[in-house]
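K.L.:
next comes the sequence, and after it the predicted model I'd like to discuss.
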Amino acid sequence: MSGIVIRRPRSARDFAGYYQTRWYTLRRPWHQPKGSERDGLEKVAVHLMAVEGRRVVGVARMHLSGPDVAQFRYMGVERRFRHRGIAQRLLRALEREARKRCVRIAWFNAREPAVPFYERCGYSVFDTSYTLYGCIPHWKMFKEL
């Protein structure tokens, strides 16, 4: 576990690995095409990745959705690296980045199976959200930072 580093992507190679891991963990299992892992906020967002050596094994993103509000998105860890604390480290790093920007509230749409993890990290469900691809229920969660 000590070999995993959480950092921002810096180079074109970093971003290629970052987006590949984002697609592989969050879109490929649902047969979505490459490109579906991106949206129109990529250039203004804060991107974080978990790296082992040169391999990107986890990803997370944050963008501001209001003057003191941030939305976290695209949290994913490769299956064989799960249950090692990587997601929690990514989440805590996003929270630090949010605090640097004077964010007071962080929120996101959590996939239903991930809700207990986020609750353990101090987040609370505040509303229902959408159902992705017709089969993945999401819940809106938040935390005061």
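P.N.:
Received the coordinates, thanks.
K.L.:
can we go C-alpha only for contacts and neighbour counts from here?
P.N.:
OK.
K.L.:
pull the number of nearby residues for residue 58.
P.N.:
Residue 58 sits with 29 neighbouring residues when counted by other CA atoms under 10 Å.
K.L.:
please apply the same query to residue 123.
P.N.:
19.
K.L.:
hmm, it is touching residue 140, no?
P.N.:
No: using CA atoms under 8 Å, residue 123 makes no contact with residue 140, being 9.8 Å away.
K.L.:
immediately after the helix or strand hosting residue 107, which helix or strand?
P.N.:
Using DSSP states H and E, residue 107 maps to strand 105-111. Next helix or strand after strand 105-111 toward the C-terminus (DSSP H and E): helix 115-120.
K.L.:
okay, now the one to match up with it:
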Amino acid sequence: MHAKIVDVDSILELRHKVLRHGKAFESCFYKEDRIASTIHLAAIIKDTIVSCATFYSEKNNHIAYKNSFRLRGMATEEKFRKKGFGKLLLKTAEKIISERGSNNLWCNARIKAVPFYLSCGYKIFGQLSDIQEIGSHYMRYKNI
């Protein structure tokens, strides 16, 4: 098992399958996907992507950090969940982002993912909010 930076096209199928199942394929695209500074990471076993996540620079007006990165699209194949792949992606991203001069990573986490982010050192910020057509989320952040 290892993590590496990949092209966005290699993770879209997994992102759609896990996060946007039943919705149009186009719903899994983010406007930041093709920005050169965006980081797409994949956890790989025997040349197969089993987990992925996307990270890009985005200021969060609720958190007082100038150079924050945002996590979006964290997705893991069901049979590979709770086996350390998500943590591997976060640790890899935190290292890369820190090297780029950022000291903060934030995301909107689905309720069912809250225990995972807690186990990785992420704190809850703010109230439960509803993201249209996706569901309830908590904002999470971590100083890195």
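P.N.:
Great, that's in hand. Since the structure is predicted, the reported quantities are computational estimates derived from the model, not experimental observations.
K.L.:
got a TM-score for the two of them?
P.N.:
Once the chains are overlaid, their TM-score stands at 0.87 when taken by TM-score structural alignment, normalised by the length of the second structure; 136 aligned residues with a CA RMSD of 1.6 Å.
K.L.:
returning to that earlier point: counting by contacts, list what the strand holding residue 107 of the first structure packs against.
P.N.:
strand 69-77, strand 136-144 (3 or more CA pairs under 8 Å, 6 or more residues apart in numbering; DSSP states H and E).
K.L.:
mean per-residue distance, the first one versus the second structure.
P.N.:
Spelled out, it's strand 69-77 of the first structure. Following the fit onto the second structure, the mean deviation recorded for strand 69-77 of the first structure is 0.7 Å by mean CA distance after the TM-score superposition for the first structure.
K.L.:
contact partners of that strand?
P.N.:
21-22, 25-26, 37, 57-65, 86-87, 94, 98, 103-109 (CA atoms under 8 Å, 6 or more residues apart in numbering).
K.L.:
buried subset of these, written for PyMOL?
P.N.:
Those of the contacts of strand 69-77 of the first structure that count as buried under 16 or more other CA atoms under 10 Å are selected in PyMOL with:
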select buried, resi 21+22+25+26+37+57+58+59+60+61+62+63+64+86+87+94+98+103+105+106+107+108+109
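K.L.:
can you give me the neighbour number for the counterpart of residue 46 of the second structure in the first structure?
P.N.:
Structural alignment (TM-score structural alignment) places residue 46 of the second structure against residue 53 in the first structure. Residue 53 of the first structure: 10 surrounding residues under other CA under 10 Å.
K.L.:
what's the distance between residue 53 of the first structure and residue 5 of the first structure?
P.N.:
8 Å (CA to CA, to the nearest Å).
K.L.:
swap in residue 119 of the first structure?
P.N.:
Counting by CA to CA - residue 119 of the first structure and residue 5 of the first structure are separated by 24 Å.
K.L.:
what segments of the second structure are strands?
P.N.:
For the second structure, strands defined by DSSP state E occupy the ranges 2-5, 39-45, 48-57, 68-76, 104-110, 123-131, 135-143.
K.L.:
residue contacts, residue 38 of the second structure?
P.N.:
The neighbours of residue 38 of the second structure, taking CA under 8 Å, 6+ apart as the test, are 32, 54-57.
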